[in-house]
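Colleague: Output the structure for:
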Amino acid sequence: MLHTAMELHHIRKSYGRADGPVEVLSDVSFSLAPGETLALTGESGSGKSTILHLIAGLDRPDGGRIVVAGEEITSLPDRALARLRRQHIALIFQQYNLIPSLSVAENIAFHARMARGLDEAWAEALTDRLGLGELRDRMPDEVSGGQRQRVAIARAMALRPALLLADEPTGNLDETTSDQVMAALHDLVAEIGCALLLVTHSGKIAAGMDRHLHLSHGRVDQA
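Modeller: Okay, here's the model as predicted:
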């Protein structure tokens, strides 16, 4: 049994600009236990999405250590990093990132199938529980924004990930739909037992999480 789903140790990250490097993260450390939910807030440009990209192995830190599902990823070669990401990490974005040429059902199964971990019965159950049963053959542009986000949640959960990263997952939704999407997300996170790190600007959503950290001036503090 893993003691942590994710750990950040003294992470630093800068980006180059014409007038010199800009430090985004100066000393970020926190961890997430399996089954724990955490909200990350902060001003636009404070580095919240950067943290998600680093944890997902989509970018690399300038310094510090990152551990996901018991494995340090900071110095993993690209192929090993891609394997770990496929097997243990799922992502949900504000813009859904569905594949427009695939149906709702095909989108839900896509990542789990790529990771060779598709449980068709579980994917089917997710489709029904998220109210997508009658939409399984439709294309993404034939369903509403709230329904697309439910597809994105089902696609992420089809993997049964150890760690779920969500970047403003309700940012494009009205309040009622946002509440419905977050309720479904919390239910599935609790059932699977995965850790959830969610970036949000919503105080209401942050208040519904187990913990809340605020990112400012390259560091995180308890909110």
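Colleague: Going by C-alpha atoms from here, please, whenever you check contacts or count neighbours.
Modeller: Will do.
Colleague: Now do the end-to-end distance for stretch 204-212.
Modeller: Its first and final residues considered, stretch 204-212 spans 11 Å by C-alpha to C-alpha, to the nearest Å.
Colleague: do the same with stretch 184-199
Modeller: By C-alpha to C-alpha, the extent of stretch 184-199 from end to end equals 17 Å.
Colleague: Same question for stretch 91-110.
Modeller: Stretch 91-110 has its terminal residues 13 Å apart, counting by C-alpha to C-alpha.
Colleague: Assess the claim that Ala154 and Ala123 are in contact.
Modeller: Yes - between Ala154 and Ala123 there is a contact at 7.4 Å, judged by C-alpha atoms under 8 Å.
Colleague: Compare the two and say which is more crowded by neighbours.
Modeller: Legend: neighbour count by other C-alpha atoms under 10 Å for Ala154 and Ala123, higher for Ala154 (31 against 21).
Colleague: so what secondary structure elements neighbour the helix or strand hosting the more buried one?
Modeller: Counting by DSSP states H and E, the element that carries Ala154 is helix 145-157. In terms of contacts (3 or more C-alpha pairs under 8 Å, 6 or more residues apart in numbering; DSSP states H and E), helix 145-157 is packed against strand 89-93, helix 104-114, helix 120-129, helix 175-192.
Colleague: structure for this one too, so we can compare:
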Amino acid sequence: KTKLFFFFLVIKDGLKKLFVVYYTTSFKFLVLNNCKVRSLTHIVQLDLDLKYRTNIRNLFQEFDRFPPGAVIGIIREMQPVYRHTFWQYRKENPQTKVGEPPPDGLPGFNSGVMLLDLQGMRASALYNQLLEPSNVAKLADKYRFRGHLGDQDFFTMIGMEHPNLFYSLPCGWNRQLCTWWRDHGYADVFQLYYRCEGPVYIYHGNCNSPIPDD
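Modeller: Predicted structure coming up:
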């Protein structure tokens, strides 16, 4: 327990220099080191503002669909938040796919629903290298990035550089309902990010959005 806590503090302090966090604690960085708990092999991490429309056990079947090298299952971000956050990098690199909408762009991730293959994370030299604060700092400098959403920003940033670490879950497993960015300057492109075809298994009432009763 002492070694785990100490390791967490080292990573936390390194990340806090690069990411502004809305939260009053560093809980949102704890997920980055869940892989150090060797009694666990797989974790499903869920936000609290969710409504389930299916048995959550079905979500575990998605672990079997991870391609080789992927250690995290996650859904894309359904707002142009990273189109905005990466504005400087996008200005300097006008042909980039960073922050662009799907299917060809890199819109970033939403960490409201995540599958963590802890065995894979422990075994991945690449993932463990990316946890080093110095390597995080290099990426943050490259992408001119300073986030505010904790672990979600970290996964989004490394996903721009190393998409092979991630399995993209169907959007219905985290149907985000927030429309904040539509009403704050991005109405012209909002639907390109927000659309989600297929069945909805989990509604995510992020931004305090109302969740349908059905």
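Colleague: Can you pull the TM-score for these?
Modeller: Superposed pair, TM-score by TM-score structural alignment, normalised by the length of the second structure: 0.28. Supporting alignment: 94 aligned residues with a C-alpha RMSD of 5.1 Å.
Colleague: if we can go back for a sec, now do the shared contacts for Ala154 and Ala123 of the first structure.
Modeller: Ile108 (C-alpha atoms under 8 Å, 6 or more residues apart in numbering).
Colleague: In the second structure, where's the longest helix?
Modeller: helix 2-16 (DSSP state H).
Colleague: Could you list every helix and strand in contact with that helix?
Modeller: Applying 3+ C-alpha pairs under 8 Å, 6+ apart, one finds that helix 2-16 of the second structure makes contact with helix 27-30, helix 133-142.
Colleague: quick one, the last one and helix 2-16 angle?
Modeller: Yep, that's helix 133-142 of the second structure we're talking about. Angle of helix 133-142 of the second structure versus helix 2-16, following axes from the mean of the first three to the mean of the last three C-alpha atoms, to 10 degrees, is 20 degrees.
Colleague: Following the helix or strand that contains Leu116 of the second structure in sequence, what is the next regular element?
Modeller: Leu116 of the second structure is part of strand 109-117 when elements are defined by DSSP H and E. Counting by DSSP H and E, the next helix or strand C-terminal to strand 109-117 of the second structure is helix 118-123.
Colleague: Which positions in that next one come out as buried?
Modeller: Judged by neighbour count using 16 or more other C-alpha atoms under 10 Å, the buried positions of helix 118-123 of the second structure are Leu118, Gln119, Gly120, Met121, Arg122.
Colleague: quick one on the thing from earlier: of the helices and strands packed on helix 2-16 of the second structure, which stretch is the most buried?
Modeller: helix 27-30 (a mean of 17; mean count of other C-alpha atoms under 10 Å).
Colleague: Can you spell out which helices and strands pack onto that one?
Modeller: With contacts taken as 3+ C-alpha pairs under 8 Å, 6+ apart, helix 27-30 of the second structure sits against helix 2-16.
Colleague: got the buried residues for the helix it packs on?
Modeller: Buried residues in helix 2-16 of the second structure, counted by 16+ other C-alpha under 10 Å: Phe8, Ile11, Lys12, Gly14, Leu15, Lys16.
Colleague: From Gln88 of the second structure, how far out is the third one?
Modeller: Think Lys12 of the second structure. Note on Lys12 of the second structure: its distance to Gln88 of the second structure, by C-alpha to C-alpha, is 25 Å.
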